[in-house]
Structures are given as C-alpha cells and as structure tokens.
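*Asks:* Provided below for reference: sequence and predicted model.
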Amino acid sequence: MRGILNKIWPGVAVAFVAALVLLSVPAAAKDSMKQLLTDADDGKFDISEYLARGGFIPVPIIITEPALGQGLGVAATFLDYSGLPDGEDPTISVLGVAATGNGSKGALAFRSGSFRQGRFKYAAALGGGSVNMTFYPTGNRGFTFNNRAKVAYLEGRMQIGKSAFYLGPSITLANTKIRPDFGSSFPIPPALTQDIQMNALGILTSYDSLDNPLTPRNGLNFNAHLRRYDDVIGSDANFDTLSVFGAGFRSPNPDWTFGGMVLGNATSGSTPFFMEPSIAIRGVPLNRYQGDRVLSSEVEIRRQLNPRWSVLGFAGYGRATANGSSSISKNNEVFTGGLGVRYRIAKRFGLDMGLDVAVGPEDTIVYIQLGHAWGRNLK
C-alpha cells in the first residue's frame, strides 16, 4: 500500500476534499455551489467563499506511519473566518477519528481561537484511544505495548502590552493504562498493567509575527512550554517536561520562500518511558528515537510555480540523547529529506493543501498537509 501511496498525485487530495465539501453544502443554499467553491478571478477550485461563511474541510487521514501501520480516518476541520475582526486568528475546530492496521484507534476534539482583537488566545482538546506502540530502550530492539489513554487539555494566553509576546497557563489531565502486548493468545497478568494518572500545571509563552497563521511566508514564531506533573495535583508520577520551538520564514520575492525550525524537548524526574520525547521530523516514525534530551530541526525551500501550485524540498536533522536517569540507554541521530507539492485551496486566506514524501533512515512516509507542516507547533 505504501508503494502505491508514494505515487499518488497531489491533485487527488484536492479532488477528494472538493467532493466532500460539495456533499457538506446544504441543498437549500441560496448561492450556487459554483460561487461557493470557485474563485471568481481564475475559475479554479477554491473554498475561500465557503470558509468566509463558516464552512469546514473534511480532511482525509491516510496514515502511513510505520509505528502504527497503515490506517484511515477523517478529520472534520472547521475554519471560521466569518466576521473576523482585525487582529484575531480564525477559530479552528477539529473533530477526528482514525484507526490503523496494528489495532490502534482514537478520537479527538480540538478548538482554538482568539478574542478581544487577538489579545487573548485559547486552545482546548479532549481525546482518547488505544494505541499499540513499540518502545526502543536500546535504540535497536524494542518491545510492543498498548496505551489506553484519556486526555483533557486547556491553555490560555494573554498579550503582553502591545507586543507580539503572549503568556499564560495550561492544565493537562490524563489517565493512561499501559500493558505489554505479547499477542492475543497470551494472557496478560494484572501485575504487568500500569494504571497511571498524570496531571500537570504549566506555563506557556509565545512570540508570533507570522503574516499568516496557516501557511506563513514571512515572520517568526517562538514558544516555550514548561509543565510540572506532581502528586499535589493528583498525579501518580512526579516529573517535568519542557518544550521549546522556534520557526522563521522569509520570502525575498513572490516566487521563493525559505523556512527553518528547531524543536527542543527535555524531561526530568521520574518520567514514564512512554512520556519521553522523540525526534519529530518528516521521515521519522513516531516515537522511534526517544530520549530525555531531544533536538528536531528542519529547513525548507519552496518555489511558487503559479498562483495556485507550488513545490518544496526539505531536509531534517534530529538527535535524541539519554542519560542515567532515563529509561533509554542509547543516543541516536538521524537525517531525513523529501519533496512536497501544494495547491492554494483558499486564495483569500493563503491556505494551502498538498502532499509530502519524506525519506528517513528506515522508511519512506507520505503526509497529507493542510496548512504548513510545522503548523501543529505554531502558537
């Protein structure tokens, strides 16, 4: 299946979204579908008018993640630009479900937005699922385990003066049940199952000067998030996590955009093995290379071919380091690279969609992208 996916032309993704959007438009809509889904200037497929009225994009989830096995799902992504005041980000709401070939499955509800002309920003998430993963304590050989988790998350940030800096708190509530997976024919003794409650309070700071929150061409984005899991707030494990992210974009002319990002993660204390961070760049399987100090970085060059289509190339470097307090015993570093293509699906808002094909040290992975590939880290 992966070999077939590697050859899929990116227009298939755009066509699939177009078909789903067509199905989602009420039959009694006063305006014609052509007006809603076609750009008046070039006559191309475009959902700007649809989003301007508060529409949603049913995004297909085609999972080629080697750590999870091939899988399918769908995410109903609502992008609300209707009546958006100056300075405010669009409200983004996501309802998603997915399942994979190794028996993993999950569901997620997410919402983010801003108010008071962008002075206050928020994000909330509620999700759960059962995930079968492999843990590699020595970097080579690993063991499979099942993680049944329920997670609730909330954050809020306030603008500092009239600057581009924001600061605010976060709260994480998670319950997870961990047990080894020896196959369905082998009964699991109750003593091998861990039921862990993990509650954290955090503080988040961010700086944002991007010209577009979904597909940036110029500007900087920085954020740092420190979380403390502690028994004082009902957590069964006491540890800290720190995430620091930075990304920059520069377009010297309308045809070229250059970007770079660095993501650093660290943990301390009695961190459960499944909470150790991992290298997170295109081309690396999820949780494949973990440690208590992890660096992930990418650079990207993008060429705009015409007002609708663009192509890009990217390269990544990651390093995972473990010390004596970590359950990981081996350091790892990886290099990746790949190519991608994008279609300007909403010209008015600068929103792109497309595919990336990334080559890593172990496999080739295909990603469907809505907005920028680093968007999940932009705050």
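*Replies:* Yes, it's here.
*Asks:* Going by C-alpha atoms from here, please, whenever you check contacts or count neighbours.
*Replies:* Noted.
*Asks:* How are the helices of the chain distributed by residue range?
*Replies:* For the chain, helices defined by DSSP state H occupy the ranges 2-5, 11-24, 33-37, 48-52.
*Asks:* between those helices, which gets nearest to D255?
*Replies:* D255 sits nearest to helix 11-24 of all the helices of the chain, at 20.9 Å, using CA to CA.
*Asks:* tell me the contacts of A152?
*Replies:* Going by CA atoms under 8 Å, 6 or more residues apart in numbering, A152 touches 124-127, 172-174.
*Asks:* out of those, who's nearest H225?
*Replies:* Using CA to CA, T172 is the member of the contacts of A152 that sits closest to H225, with 12.1 Å.
*Asks:* my read: that closest one touches L126, true?
*Replies:* No - applying CA atoms under 8 Å as the test, T172 and L126 come out as separate, 10.2 Å apart.
*Asks:* Please enumerate the shared neighbours of those two.
*Replies:* Common contact partners of T172 and L126 (CA under 8 Å, 6+ apart): 151-153.
*Asks:* returning to what we had before: between the contacts of A152, which is closest to Y229?
*Replies:* Checking the contacts of A152 against Y229 by CA to CA gives T172 as the nearest, at 8.8 Å.
*Asks:* ok, now how distant is that closest one from D86?
*Replies:* The gap separating T172 from D86 is 31 Å, by CA to CA, to the nearest Å.
*Asks:* So if I had to pick from these two, which one is more boxed in?
*Replies:* Taking neighbours as other CA atoms under 10 Å, T172 and D86 compare with T172 leading, 18 against 9.
*Asks:* okay, pairing it with this:
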Amino acid sequence: MKKTLSLVLSSFSLISTPSFAFSFTDPIDGMFDMGEYLAENAYGFLPVPIVITEPAVGFGGGMFGVFLHESEEEKEQRKSKALSSVDGGAQLIPPAVTVFGGAATENGTWFAALGHRRTWNQDSIRYMGGIGYGNALVDIGTRFNGVLLPDKIETDTEGFGGIQHLQFRLDNTDLFLGFSQTFFRSEITVNTGSSRIDRILSDVFGDSSTTSGLGISLEYDTTNSFFFPTDGIVIETEYMWYRDGFGSDYDYDTLAFSVTKFQPLSSKFTLVGSASLDSLAQRDESQILPPLARPYIDMRGIAAYAYQDDITSVLQAQLIWHVDPRWSTLAFGGVGSVAEKASDLYSQNEWAYGIGFRYQIARRYGLHLGMDFAFSDDENAFYFNLGSGF
C-alpha cells in the first residue's frame, strides 16, 4: 500500500510548483487526499502511473493523467458534501472526465490515447469518446474459416482509431438508449510459423485494413457511484454492424451482453458479481476477419486475446472489505470460456483469481486507486486500477 502512495507522490514532479499551494490533507480524517487539488486547480489532474504486466505484451509502463472538469457551482456543492459526509460528493452526478497518456512494453508494444466523458441535463445525456494510436504485438489463439489453429499466432498491428458512444435517458428512468460508432485503420502482419498460411493471410489482409461500424445499445444503471460503486446494478447490451457502407473492409455483426451487480452485505463488505457474453452474431463466411475482431476472455490474470472464438463468456465474483473509509481490500475470481457454438461453452474452462487493494485518493469524488495481483494456470500478473476493477 505504501508503494502505491509513493508512486503517486513521486509523479507530482509532473505538476507545476504553484499547485502545491493547495492542501493534500483531508480536513475530516487528516489523510492524504487529492480532492482539493483536483477541484481548485484549473490544471489539476490525478497522475496515474501505469505498470503493465499484461502477459500478452510483456512488462512495461507509462503515465495517464485524469482531469476532472466542473463548474463553480458543482465545485461548491461537492465541497459542501465533502465537509459534511464521509462519502464526500461521490453520490453526486460525476464530473466530466478527460484522460490522456500513453505507455510502452518490452516487446515493442506502445500506445497513446485521449478519452473524454461528460453528461448534460442532470445526467439525462451521456457521451463517451476516445482516440488512439499505437502498435500492438500480441500472440493470439484464434480460428480461421472454422479451423482452430494448434498454436498461437504472432500478430503485429499498427494503426489508429476511435470510438464514440452517446446515450439518452428514457423518461426519467434508469434506462439509457445509446448509439455507438467505431473506426480503426491498421496494418497487420502475422506469423503463424507456416510460410504458406502467412502468405494466405497476407493476401487476405493486404497492406492495411479498416473496420468501421455503427451500433445501438440499451443500458440499465442504478449504481450509486460512477467511479467506485458499492450498490446497484448495471445491465448492458449492444449490437454493432460493420459494413462497407460505413467504410469497413469486413462485413460482420457483434452482440455483447453483460450484467454486474454490486450488493452491500454490510457496512464493511460488498459482493460484486458479473456475467458477460460476447459473440459474432453474423458474418460473411467468404471473408477472414482480422485477428483482433473476435471476442476474447477479458479477465484479470489471463492474457488478452489468448483465448478467442466466435462466442466468449466470462463469470466473475469479487468480495470487497472496506477496512475504513480510505482503505479497501478485495478478493476476486472467475472463469471464462470460448467456443464456436453456444452449446459448447464451458466444455473447456479458463480460471483466474487474485487479491488487491484500493486507497480512496480523492474522497470528494469517490476516486479509488490501487493494485490487483492475479493468477491463472498459465500467467501471473499485477495491475494498477482506478476503480473497482469491473
């Protein structure tokens, strides 16, 4: 825990000297806190060190800055809450957030990204978007035209792209109707270990490829905090169409569904359960999709893209112990499965589990920063996390 705080404190070298006129001590508990700095400094940001141990790309690191944007009225309202309640202004409508930074790893993977989220009209309209550029060297396990290759494929993907997501609250309910757009242009090089298959895939993918799609979504959200929920449920479903008419080189559809429940067991414990299902809903069988198009098991402790197929399902659980208003520890575990058909899911399983902790670094906003240590049969990894991990 002390190592995490020292990393955060050392990153203050990125902050200009005048910012230290602001207090980094919370007025209620006297603990280290960045809430006042983030609220009162026009250029204030939360520096989040990135230590990458993702098994798919190797060790690496970087830095991201989290900027919070509020009006003067919102600042005063959140300050008043912070001075009168333990949970500060975490229950208020979350401020607009901008995230910017980058990272690189030992195998040559690197990326830079810019993201933004904000709401309007008392959280009746939500927007989230981001752009990025990078180069990813990832070993994947995948299937081509129904044939499961026995070994992992080495892929080198360089390119740029972006996503946008706009949601509208329906009639003062907790239900949101959303519209999505994605665009990625990349150059892909593959190495299967077979020169014959490499030539075939090079002919299919060409020098560059573009995936571009539009989608529609429904989301039901009753959680009590955007940054670190302890109560409520989030149910999301999204259908995406990738078509030539949208600028895509590939024709296929994807369907994603997930549900995450945050259940308080007492004032000290919160149980989190999550289930997700991602699939290729439809595709042109005459086309070979790019290596990263298929869904994969996305779970702490398992390398990204290591397990892919037409359908992916993940089940997870997490128990959070709120030691005090500042510190929390957690234990988590889950199982994932991939298959070509839904009926074959969980005939073969991949398990992962781990432990972690969080420190509430900005009580005024309910921002929690910490680390997770995760394990599976093939990999061990640790992650910096801003939030609950879901």
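*Replies:* Thanks, I have the structure now. Please read these numbers as outputs of a predicted model, since none were measured by experiment.
*Asks:* that older thread, narrow the contacts of A152 of structure 1 to those in strands?
*Replies:* Counting by DSSP state E, the contacts of A152 of structure 1 place 124-127, 172-174 in strands.
*Asks:* The closest residue to V97 of structure 2 other than its chain neighbours and H165 of structure 2, how far apart?
*Replies:* Nearest residue to V97 of structure 2, sequence neighbours excluded (CA to CA, 6 or more residues apart in numbering): L68, at 4.7 Å. L68 of structure 2 is 19 Å from H165 of structure 2, where distance means CA to CA.
*Asks:* neighbour count winner among those two?
*Replies:* A side-by-side neighbour count of L68 of structure 2 and H165, using other CA under 10 Å, places L68 first with 22 against 19.
*Asks:* any idea what the more buried one aligns with in structure 1?
*Replies:* For L68 of structure 2, the aligned position in structure 1 is L79, judged by TM-score structural alignment.
*Asks:* Enumerate every residue touching that match.
*Replies:* Applying CA under 8 Å, 6+ apart, we find L79 of structure 1 in contact with 51, 54-57, 90-93.
*Asks:* Could you do I311 of structure 2 as well?
*Replies:* Neighbours of I311 of structure 2 in contact, by CA under 8 Å, 6+ apart: 277-280, 295, 338-342, 345.
*Asks:* Please, where are all the strands along the stretch 251-390 of structure 2?
*Replies:* Counting by DSSP state E, counting those that start in this stretch, the stretch 251-390 of structure 2 has these strands, from start to end: 252-264, 269-283, 311-322, 327-339, 350-362, 367-376, 380-386.
*Asks:* Could you dump those into CSV and include distance to R117 of structure 2?
*Replies:* Below are the strands of the stretch 251-390 of structure 2 laid out as CSV (distance: least, CA to CA, whole Å):
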stretch, distance to R117 of structure 2
strand 252-264, 21
strand 269-283, 23
strand 311-322, 26
strand 327-339, 26
strand 350-362, 18
strand 367-376, 15
strand 380-386, 15
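*Asks:* Show me the one of those strands that comes nearest L114 of structure 2.
*Replies:* The nearest among those, by CA to CA, is strand 380-386 at 16.3 Å.
*Asks:* which of the helices of structure 1 is buried the deepest?
*Replies:* helix 48-52 (a mean of 21; mean count of other CA atoms under 10 Å).
*Asks:* what's the average distance of that one to structure 2?
*Replies:* For helix 48-52 of structure 1, the mean distance to aligned residues of structure 2 following superposition is 1.8 Å (mean CA distance after the TM-score superposition for structure 1).
*Asks:* can you give me the offset of stretch 106-113 of structure 2 from its chain's centre?
*Replies:* 17 Å (CA atoms, centre = their mean, to the nearest Å).
*Asks:* Pull up the aligned stretch in structure 1 for that stretch.
*Replies:* Counting by TM-score structural alignment, stretch 106-113 of structure 2 corresponds to 101-108 in structure 1.
*Asks:* same thing with stretch 353-363 of structure 2?
*Replies:* Stretch 353-363 of structure 2 maps onto residues 337-347 of structure 1, going by TM-score structural alignment.
*Asks:* residues in contact with that stretch?
*Replies:* Stretch 337-347 of structure 1 is contacted from outside by 10, 14, 45-48, 282-283, 307-316, 350-360, using CA under 8 Å, 6+ apart.
*Asks:* sorry, back to before: so which of the shared contacts of T172 and L126 of structure 1 are in strands?
*Replies:* Members of the shared contacts of T172 and L126 of structure 1 lying in strands (criterion: DSSP E): 151-153.
*Asks:* Trace P272 of structure 1 over to structure 2, please.
*Replies:* Matched across to structure 2, P272 of structure 1 falls on P290, judged by TM-score structural alignment.
*Asks:* can you check I171 of structure 1 too?
*Replies:* In structure 2, the residue matched to I171 of structure 1 (TM-score structural alignment) is Q181.
*Asks:* The residue nearest to that match when sequence neighbours are not counted - how many residues pack around it?
*Replies:* Distances taken as CA to CA, 6+ apart place L214 nearest to Q181 of structure 2, at 4.6 Å, with adjacent residues excluded. Residues near L214 of structure 2, counting by other CA under 10 Å, number 19.
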